[in-house]
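*Asks:* How does the following fold in three dimensions:
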Amino acid sequence: MDPNGEYLFRIRTVKAAPIRTLSEALKEILTEANIEIDQNGLKIMAMDGTHTVLVHLRLHADRFDEFKCAQKYILGINMINLFKLVKTMSNNDSLVMFMEKRDTTKMGIVILNGEKQMETTFHLNLIELDINPIEIPPVQFSAIITMPSLDFQKIIRDMSTLGETVEITSASNQLILKCRGDFAEQETVFSVGQGMAVSKPSAEIVQGNFLLKHLVLFTKCTSLCSDISVYLKNDYPIIIEYSVAGLGEIKLALAPAPSKQGHGKS
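*Replies:* Purely as a prediction, here's the structure:
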């Protein structure tokens, strides 16, 4: 794996800025998580503390500039502490993650800046997490919609100032978002041909109510890609999928809001 055989795994990418963005989004949703690393790539499958949000991240080994890992390792990470280390990374930086054979209680992080000839190394303490593996059965979604990530971010942020929940409806070739608050109501309709595409149109009306505070956190991933995929099914969590700058994908699932939440602010 390496000339001196000192690493259990070593990963390198020039896409340091997207990894910073991803870390910032994840630490808002997950305080702690197990990161699974094997020869195929890097994976996180975890639920938030409220058991309302599911995070499924997969970064593929062959899309990194270097990915050397002979077997599977599970790393318990405090996501807030991880972000504290990588938040200074810029667009010109490269990122290296590694684990040394001599100390498996830490994950090494190296931030490289070729222009400044500067190299910064951190050793992040790993934590023991007693988390049961999550298995998700295959699901046939009623509607799959592709739309600009910036449009979705704007609508969700705007609506979060009006109310607590958003009603999301897919009908024919339209995606309709409605929010009702104490002082105003908002309805925004996206139609095919306005930057939106329906890859799996449904004859049935698919509808659900979701808490905006969680969707606002999802939109912290906006800068990772230009378009998102929205997966909808009646009486089922909504899934928002972002591409992670070509390295892989992150799917964020949000359970429907309890009916007692209504539409308005309390």
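*Asks:* C-alpha only now, for contacts and for neighbours.
*Replies:* Will do.
*Asks:* I'd like the next helix or strand past the longest helix along the chain.
*Replies:* When every helix of the chain is counted residue by residue (DSSP state H), the longest turns out to be helix 16-29. Counting by DSSP states H and E, the element after helix 16-29 in chain order, helix or strand, is strand 32-38.
*Asks:* What angle do helix 16-29 and that next one make with each other?
*Replies:* Between strand 32-38 and helix 16-29, the angle formed by their directions is 140 degrees, by axes from the mean of the first three to the mean of the last three C-alpha atoms, to 10 degrees.
*Asks:* outside of strand 32-38, which residues touch it?
*Replies:* By C-alpha atoms under 8 Å, 6 or more residues apart in numbering, the surrounding residues in contact with strand 32-38 are 42-46, 69-80, 129, 131.
*Asks:* buried ones in the longest helix of the chain?
*Replies:* Applying a neighbour-count criterion of 16 or more other C-alpha atoms under 10 Å, the buried positions in helix 16-29 are 16-27, 29.
*Asks:* cool, and stretch 132-141?
*Replies:* By neighbour count, and taking 16+ other C-alpha under 10 Å as the criterion, the buried residues in stretch 132-141 are Phe141.
*Asks:* what does stretch 56-75 give?
*Replies:* 56-61, 64, 67-69, 73-75.
*Asks:* which stretches of the stretch 151-266 of the chain form helices?
*Replies:* Along the stretch 151-266 of the chain, the segments classed as helices by DSSP state H, counting those that start in this stretch run 212-218.
*Asks:* how many other residues sit next to the residue lying closest to Pro201 once chain neighbours are set aside?
*Replies:* In this structure, Pro201 finds its nearest non-sequential neighbour in Ala143, 5.6 Å apart by C-alpha to C-alpha, 6 or more residues apart in numbering. With neighbours defined by other C-alpha atoms under 10 Å, the count for Ala143 comes to 25.
*Asks:* From what I see, Ala143 and Tyr231 are in contact.
*Replies:* Yes: between Ala143 and Tyr231 a contact is recorded at 6.0 Å, counting by C-alpha atoms under 8 Å.
*Asks:* CSV for the buried residues of helix 16-29, including distance to Ser226?
*Replies:* As requested, those are arranged in CSV below (distance: C-alpha to C-alpha, whole Å):
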residue, distance to Ser226
Ala16, 18
Ala17, 15
Pro18, 13
Ile19, 16
Arg20, 17
Thr21, 14
Leu22, 15
Ser23, 18
Glu24, 18
Ala25, 16
Leu26, 19
Lys27, 22
Ile29, 22
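*Asks:* to compare against the first, here's another:
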Amino acid sequence: MTNFKCKLADCQKFKRIVDALKDLVSDVNIDTSATGISLQAMDSSHVALVSLMMNQEGFDYFKCEKPATIGVSIGNLSKVLKLANPEDSITLEFDEDPSCLTIIFESSTNSKSTTFNLNLLTLESENMGIPDTEYTSEITMNSNEFTKICKELGVISDTVGITTTLDYVEFSVTGDIGSGNIKINTSTGEIDQSGNPDAKGDKADVLVELSFALKYLTMFTKAAPLANEVSLQMSKDTPLVVQFEMSGLGNLFYYLAPKITDGEETDAS
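*Replies:* Sure thing, here's the model as predicted:
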């Protein structure tokens, strides 16, 4: 008996989500329920965490008889998705006591269908509760611009400093060849000073100043094709939150621990 079945007319959207995960995490538990599909997973170094929620309203078809958790290899899932053509739809389904995830690709003309049964994994389930945090700064910017910044600065250094004020956000690096920064004016209101909305005083006052590993930020930019804008949420001594809101489908969050003074990252959990 089929316990879970969902369909997306745009297979490429699902492929982009998997691409946004595969460099960061390998094996994950995927939770299915009446509200949608979700997962939380941490990278092997415990520096970064990813949280995905795909709402049932965003699917072309969605049925879940009862909540379930399945273990999936993201790398193997990515390989299977290469069987799909760009215009194909994708259907995912599994039975009540599943040993595999059935993946079906169908052409837009219904002239061709491809079915693959992906073997599931038995993984330990880890509850990684994400605490509610009131962030000092929230920066919203173009996803492609964020990708470009991470790529360009990554050539100079493996660490980027991010500084926010009421007027701007600054990305700065220092490497063997020199130093540099990219400053983006946010006086139009792209920074939401939600942590202290009634603050007064010098607009040049620094709200948050933290450093992060650029290799992780570059991994996060794999999600840029999923959303036109990206939100960066920051507070002192807390993980950076990088959010991509997938229109109509849900949200993809990344959490990245800041670097500390000796150059080592803290644990994101």
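*Asks:* Could you get me the TM-score between them?
*Replies:* Comparison of the two superposed chains (TM-score structural alignment, normalised by the length of the first structure) gives a TM-score of 0.91, and 255 aligned residues with a C-alpha RMSD of 1.8 Å.
*Asks:* before we move on, the earlier item: the longest helix of the first structure: how far from the chain's middle?
*Replies:* A distance of 8 Å separates the centroid of the chain from that of helix 16-29 of the first structure, by C-alpha atoms, centre = their mean, to the nearest Å.
*Asks:* residue contacts, the equivalent of Gln39 of the first structure over in the second structure?
*Replies:* Under the alignment defined by TM-score structural alignment, Gln39 of the first structure is paired with Ala34 of the second structure. By C-alpha under 8 Å, 6+ apart, the residues touching Ala34 of the second structure are Gln56, Lys63, Cys64, Glu65, Lys66, Pro67.
*Asks:* got the contact list for the equivalent of the first one over in the first structure?
*Replies:* Residue pairing (TM-score structural alignment): Gln56 of the second structure is matched to Ala61 of the first structure. Listed by C-alpha under 8 Å, 6+ apart, the contact set of Ala61 of the first structure reads Gln39, Asn40, Gly41, Leu42, Phe67.
*Asks:* could you redo the last one with a cut-off of 6 Å?
*Replies:* If you count contacts by C-alpha atoms under 6 Å, 6 or more residues apart in numbering, Ala61 of the first structure has them with Asn40, Gly41, Phe67.
*Asks:* Look up how far Ile111 of the first structure lies from the closest residue to it other than its chain neighbours.
*Replies:* Leaving aside its chain neighbours, Ala61 of the first structure sits nearest to Gly41 (4.1 Å; criterion: C-alpha to C-alpha, 6+ apart). For Gly41 of the first structure, the distance to Ile111 of the first structure under the criterion C-alpha to C-alpha, to the nearest Å works out to 20 Å.
*Asks:* returning to that earlier point: Leu217 of the first structure: which of the contacts of Ala61 of the first structure is nearest?
*Replies:* Proximity of the contacts of Ala61 of the first structure to Leu217 of the first structure was ranked by C-alpha to C-alpha; the top entry is Gly41 with 25.0 Å.
*Asks:* isn't the closest one right next to Arg63, touching?
*Replies:* No: counting by C-alpha atoms under 6 Å, Gly41 of the first structure does not reach Arg63; the two are 8.9 Å apart.
*Asks:* wouldn't Met193 of the second structure be in contact with Ser137 here?
*Replies:* You called it Met, but residue 193 of the second structure is Gln. Yes: in terms of C-alpha under 6 Å, Gln193 of the second structure counts as a neighbour of Ser137; the distance is 5.1 Å.
*Asks:* sorry, back to before: and the contacts of strand 32-38 of the first structure, which of them are in helices?
*Replies:* Judged by DSSP H, the contacts of strand 32-38 of the first structure include Met79, Ile80 as members of helices.
*Asks:* The residue nearest to Pro201 of the first structure maps to what in the second structure?
*Replies:* So Ala143 of the first structure corresponds to Ser137, using TM-score structural alignment.
*Asks:* for its match, what are its contacts?
*Replies:* Neighbour list for Ser137 of the second structure: Asp192, Gln193, Gln233, Met234 [criterion: C-alpha under 6 Å, 6+ apart].
*Asks:* Map Ala257 of the second structure onto the first structure.
*Replies:* In the first structure, the residue equivalent to Ala257 of the second structure is Ala255, according to TM-score structural alignment.
*Asks:* which strand of the first structure spans the most residues?
*Replies:* With DSSP state E setting the assignment, residue counts place strand 103-113 as the longest strand in the first structure.
*Asks:* tell me which residues of that strand are tucked away?
*Replies:* Judged by neighbour count (16+ other C-alpha under 10 Å), strand 103-113 of the first structure contains these buried residues: Thr105, Lys106, Met107, Gly108, Ile109, Val110, Ile111, Leu112, Asn113.
*Asks:* How about stretch 203-219 of the first structure?
*Replies:* Residues of stretch 203-219 of the first structure classed as buried: 206-212, 214-219 (neighbour count, 16+ other C-alpha under 10 Å).
*Asks:* and what of stretch 86-100 of the second structure?
*Replies:* Going by 16+ other C-alpha under 10 Å, stretch 86-100 of the second structure has these buried residues: Asp88, Ser89, Ile90, Thr91, Leu92, Glu93, Phe94, Pro98, Ser99, Cys100.
*Asks:* Distance from the chain centre to that stretch, please.
*Replies:* Averaged over its C-alpha atoms, stretch 86-100 of the second structure has a centre that lies 22 Å from its chain's centre (C-alpha atoms, centre = their mean).
*Asks:* What is the end-to-end distance of that stretch?
*Replies:* Terminal residues of stretch 86-100 of the second structure lie 24 Å apart, using C-alpha to C-alpha.
*Asks:* residues making contact with that stretch?
*Replies:* When contacts are taken as C-alpha under 6 Å, 6+ apart, the neighbours of stretch 86-100 of the second structure outside the stretch itself are 1-11, 101-108, 117-120.
*Asks:* one more time with 8 Å, if that's ok
*Replies:* Stretch 86-100 of the second structure is touched from outside by 1-12, 70, 101-108, 117-120, with contacts defined as C-alpha under 8 Å, 6+ apart.
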